[in-house]
Every structure is written in C-alpha cells, then in structure tokens.
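Novice: Predicted coordinates and the sequence they were generated for:
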Amino acid sequence: MSKTVLVTGASTGIGRATALLLARQGFTVHAGVRKEADGAALGPSVTPVVLDVTDAGRIAEVADSFDRLDALVNNAGVGVTGPVEFVSLDALRRQYEVNVFGQVAVTQAVLPLLRAARGRVVTVGSVGSWITLPFGGPLCSSKHAIRSLNDALRMEVKPHGVATILIEPGSIHTAAVDKLADEIEPRLDAIGAEGRRLYGEAYRTMTTAGLREERAGSDPEVVARAILHALTARRPRARYPVGRKSRLMSTLGRVLPQYTLDAVRLRALGLA
C-alpha cells in the first residue's frame, strides 16, 4: 500500500522538489500550498491542499480529511532579516507564527494519525540554528527554536513508534533567493531613517554576501533526497545536514570559541 505524506510549504523550492520526488517514488502526496494556482502548477502526480499553517481552523480541516497519514514533512517557512534594534515586533511575530508555531500546530493536529500509523515527522530546519548571522537574528532564532522543540518531540513520541527527524540545509539555491535582492531596500525602508543610518551599509553588505553564497548553493533536489531517506530508511538519522557547507557551518557553530566565531562570521560577510 502506498504511504501517504503531507508536505507543507510545497509551492516552491524545497517543498516543491520534495513533493514531486516523493510522488515519483510512489508516495501518495498531499502538498500544502497557499494558492490554488500553486497547487495546479505541481501537476497531476500530487494532491494540492490549500493550507496556511497560521490558520488553526484550516489546519484542523486538513487533519480531519485524512483517514490515514504515514508522514508529515514540515517545510513551510518565511525569512525575516534586519537589525534586532529596529526589526518590527509584528515582523518578528510573523517569523515565529510561521516557522515555529505553525509547524508545531500542524504537527499537533496530525500526531494521532501518525501514532496510529507508526509514522514519521520530518522537519526542515537550517544550519542557521547552529550559527547565527548578523541581521539574521529573527530567522536564525526561529530555527534554534524549532530545533529545540524537535529534540523534545523526538524523545517524547519515540515510545509511541513515531520517528522525528530534522533536516538542516546549508546553502540552497531556490527561486526565493533570487527575489531577495529586490527586497533589500524595502526592508531598509521599513526600519526607518535612524535604522538606515546605523545599519544600512552593513545590512547591504551582509545581504549581498549572503545572496552570493546562496546562489552558489545546492539544488533543492539535494534536500528532497535527504527527506526521502529520512522517510524510507529503516533507521533514519536524527539530523541530516545537507547541501553546500552544511556540515562546515554546523561544526563551526559547535566547536569554535564564541568571539572567534564572531570574527569568522563578520569576515565572511565583509563586515570585519
């Protein structure tokens, strides 16, 4: 019998690549998208599900629509960047609503199904949970949070036969990366004149270096294949660092003294 999986954030990038790969491998894939047009663009091999992970009512409807669910791939996410001093609290809340609370909400809703199927939860985190970048506080801290929550969940549900796996991508080149260049100035406008005076030049430098790194990154298919392994291996690993520089970044974040790590980060981003 084909295994059924729900993939959130499947409109583009890693989520789209994962949904299509799993469908090719024989899974029955329900792909969470924000717009019906995004679902149609995935083609006939997957079943699109309009799903906003911040909408509790819609999450409940989707969970209730399944008779059986073997796996959940938590991939939905957004990225907020900017100086901590000036990032709006609304933007920071949005970061956590999607990347943390949304992922937890979907997981909570489908865990009874996964427990019945002795299924798996695969969550897409980031090496940013190990190595925070300047101006990346909102995004990286949300990845720290979901890593910690995933660690707790892994131990809690193991006795019930549910495996919990974290995917930690490094540099991945997706369509979203190419759009970031157009967002630099609007994001600087959002922090006001004083924010631009204090941080504008450094933010532009950091973002330009970051975009260069991401454009040289791995294809989303690399992450999709790691997710496939996490779903099919008899003994999946607890964590999968995957993609360009993923192992290097997570290792540096764990072993270097803090001020040395600060200097490495600032030098790499042209901010030394």
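Specialist: Yep, that arrived.
Novice: contacts and neighbour counts: CA atoms only from here.
Specialist: Noted.
Novice: Can you point out the buried residues in stretch 105-122?
Specialist: 105-107, 109-111, 113-115, 117-122 (16 or more other Cα atoms under 10 Å).
Novice: Strands of this structure, start to end?
Specialist: With DSSP state E, the ranges of strands along the chain come out as 4-7, 28-33, 47-50, 71-74, 120-124, 163-169, 239-242.
Novice: Including distance to residue 206, could those go into a markdown table?
Specialist: Listed next are the strands of the chain as a markdown table, based on distance: least, Cα to Cα, whole Å:
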| stretch | distance to residue 206 |
| --- | --- |
| strand 4-7 | 32 |
| strand 28-33 | 31 |
| strand 47-50 | 35 |
| strand 71-74 | 28 |
| strand 120-124 | 24 |
| strand 163-169 | 20 |
| strand 239-242 | 23 |
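Novice: Which of those strands sits closest to residue 180?
Specialist: Residue 180 sits nearest to strand 163-169 of all these, at 18.0 Å, using Cα to Cα.
Novice: Neighbours of residue 175, how many?
Specialist: Number of residues near residue 175 (other Cα atoms under 10 Å) recorded here: 11.
Novice: second one coming, line it up with the first:
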Amino acid sequence: MAVRISMATMHLFGQIACILSVSAVLLWVVSRLFSRRGDGGTGVQKGYRYAVLITGCDSGFGHHLAQRLDAAGLVVFAGCLFPAGPGAQSLAKSCSTHLKVLPLDVTSDDQVQRAKEALRDNLPENGLWAVVNNAGIADWAETEWNTIKDYSHMVDVNLFGCIRTSIAFLPMVRATKGRMVYVSSILAFYTCLYMGAYSVSKRGLEAFADCLRVEMDSFGVKVCIVQPGNFGNATNIIRMKTGQDMWEKLDDERKHTFSRRYVDRVTESAVGKSGSTNVDAVVDAMVDAILSRRPKSRYLVASSVTDALFLHVCPYLPTRLADAIISRSPMYVERKAMLYSN
C-alpha cells in the first residue's frame, strides 16, 4: 500500500511539474508577443535634434555608449565623475563637438541640479530623448564582512543615485515621450556568494524601474532595464582590494569563523580576471533601448551562450532548486571546507 501511495504521489508531482513547465513556456511566449505591443511610441532618427544624458561615462559601458550615440548623430551629454580624468578627456578627443562632458556625481544633489541646468541651457530643438542611468560601483564581501557604511555607499550610488537623477530629468523626458534606461545586473535576481551588497542595490534599482515603468506608460515614456552578465573584465567595475584589507576589517569571532584561507580565496576569485572583454553586446542592448521604436522592458545580456541559457531559466526555478545548484558550485564547496579552519 505504501508503494502505491508513493507512486501515486510521484505521478501527481510529475503532473504538477509538467503543468507548471508548460505554463511557464506559454507565459514566456505571451510575454514575448506583448513585450512590444501597441504602436510602441516613436523612435529617434539620426541627426542633432535630440539629446541623451548618460551617467558614468568615465569608463565601461557608459564610455562606449557615449561614443556610439555620438557617431549615430545624437547630442550626448556624458556625465563623468572625473571630468578632467582620462576617460572624459578621451571622449572629448575622440567624439564630435556635439558631445558635452558634464561633471556628474550622482550622489550629489548639487551636481545633479547643475547638470540639469546645463542640459536645459544647451538642449537641441527636440529636447532630451533619453536618460541612461549607468553610473554604478561594485564591491565584494560576505554579508558579515560589510559594515552599514559599506551598504550605504553601495546603495547611495547604485540605487539612490539613479533615483536622484531620474527625478531631476523626468519632466524633460516626459516632454519628448522618450526613454528612461537603467543598467542593472544579473545579480539583481541571481544569488552569488560575496556579492550581497551589490545585489541589494541592483534589486532595489529594478523595483524602482518597474514601478516607474507602470507610471510612465500613461505619458508614453518607455522604461527599460539592461541586465549585463559577467563583463567585469571589460569594465573593471570590481573594486580592487587585498585579502589583508578585508582581514583587518573582521573582528576575532569572524576571523575564527571564516578563516584567513577563505578570505584569501574569495579575494583571488573576486579580483581575478573573468568574464567577457567585449562590451558590444551590452552597448547594442542599450542602443536598442534608446533608439528602437518598440524597446523591450528588459534586456538580459549574458557573456556566453551557456550563461544565457541558464540565466533565462534561473528566475523561474523554485528557490530550493536554485539554492541546491549554487550549493554544488565549486566555490561553495571550497567555502564549506575552509570555514572554521586555521
């Protein structure tokens, strides 16, 4: 009797799993059909009649996007944390005179307001078409290794910086029925060891962008999220620090718990060169979000085909299954062996 019940239960679970899988596929198909529904609004033609503001143009995605949009014939306002630095100077030399470098620290109310005034005084005839919230930072540490100050700094740049910029420039974008673009990360939905603070900031950013998308639909403004995978090798976004730097932050209890071996192993993994060195796929997605007549709500851009397949499935996995996959990763296995070791 017990065997019959077990088999029946397994059969029931199998049916449920099948129904859920088919439902997920159908929902995905429907979402694809309706992701670019309606007339999609308007696109942008080449020519110096529209402006685009990009934050975080000192390096990485923002730097390359500024060059691409300048070449496409838009007036680019390139926000740079260091306007006299090598990244900003490179843009000034390599791009047309229509590109304007702006000093822009997204954590500063004063700088954001000054940037708003600079745009208002120098807008081309058709106004501000898009704001690309690209400025961001990344740092690594396990949850207990961070201080509240570490979390506050991460969120102030990656989340509040985007909110601060968005609130300032939304009226200009609403006037053109343009675009608000947010550069998030796969770590907004995929759990990764020692990247908790970064994930918190990016998950919050996506929540903000999702709410804004619903609100802006009434005004004809499109809100898009770009989710890059592992492109750390191309952007150098990961903060460089040593195992000794991290070890000195820990109290005696946590030093005993995590061990110096593990801290050094995390350092090696976090600052090691990994990921794609080519940002073209991400920049292509950003350009589509800005210029396409019917942009997607989300652009997931993986650094490899294998990553792409997994990451598209990952958000739909049951939590226990997703956690089980992570717990079998080589780094997680190493971690368990090193805890409480000398």
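Specialist: Great, that's in hand. A quick note: this is a predicted structure, and the numbers were derived from the prediction, not measured.
Novice: Give me the TM-score for these two chains.
Specialist: TM-score of the superposed chains, computed with TM-score structural alignment, normalised by the length of the first structure, equals 0.90; 270 aligned residues with a Cα RMSD of 2.1 Å.
Novice: In helices only, show me the buried residues of stretch 105-122 of the first structure.
Specialist: 105, 106, 107, 109, 110, 111, 113, 114, 115, 117 (DSSP state H).
Novice: which one is the last one nearest to, not counting chain neighbours?
Specialist: Residue nearest to residue 117 of the first structure in three dimensions, not counting chain neighbours: residue 70, with 5.6 Å by Cα to Cα, 6 or more residues apart in numbering.
Novice: if I line the two up, what does that neighbour land on in the second structure?
Specialist: Counting by TM-score structural alignment, residue 70 of the first structure corresponds to residue 129 in the second structure.
Novice: What is the neighbour count of its match?
Specialist: By other Cα under 10 Å, neighbour count at residue 129 of the second structure equals 26.
Novice: any chance of the ones in helices among the buried residues of stretch 105-122 of the first structure in TSV, with distance to residue 65 of the first structure too?
Specialist: Listed next are these as TSV, based on distance: Cα to Cα, whole Å:
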residue	distance to residue 65 of the first structure
105	16
106	13
107	15
109	11
110	10
111	14
113	11
114	14
115	16
117	16
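Novice: ok, those vs residue 250 of the first structure, which is closest?
Specialist: Using Cα to Cα, residue 107 comes nearest to residue 250 of the first structure of these, at 25.3 Å.
Novice: got the contact list for that closest one?
Specialist: Going by Cα atoms under 8 Å, 6 or more residues apart in numbering, residue 107 of the first structure touches 72, 74, 121.
Novice: State the distance from the second one to residue 108 of the first structure.
Specialist: Same thing as residue 74 of the first structure. 12 Å (Cα to Cα, to the nearest Å).
Novice: can you check the first one too?
Specialist: Remark: distance between residue 72 of the first structure and residue 108 of the first structure (Cα to Cα) = 11 Å.
Novice: ok, residue 4 of the second structure - how many residues close by?
Specialist: 9.
Novice: ugh, wrong one, I meant residue 100 of the second structure
Specialist: Around residue 100 of the second structure there are 21 residues (other Cα under 10 Å).
Novice: What lines up with it in the first structure?
Specialist: In the first structure, the residue paired with residue 100 of the second structure is residue 47, using TM-score structural alignment.
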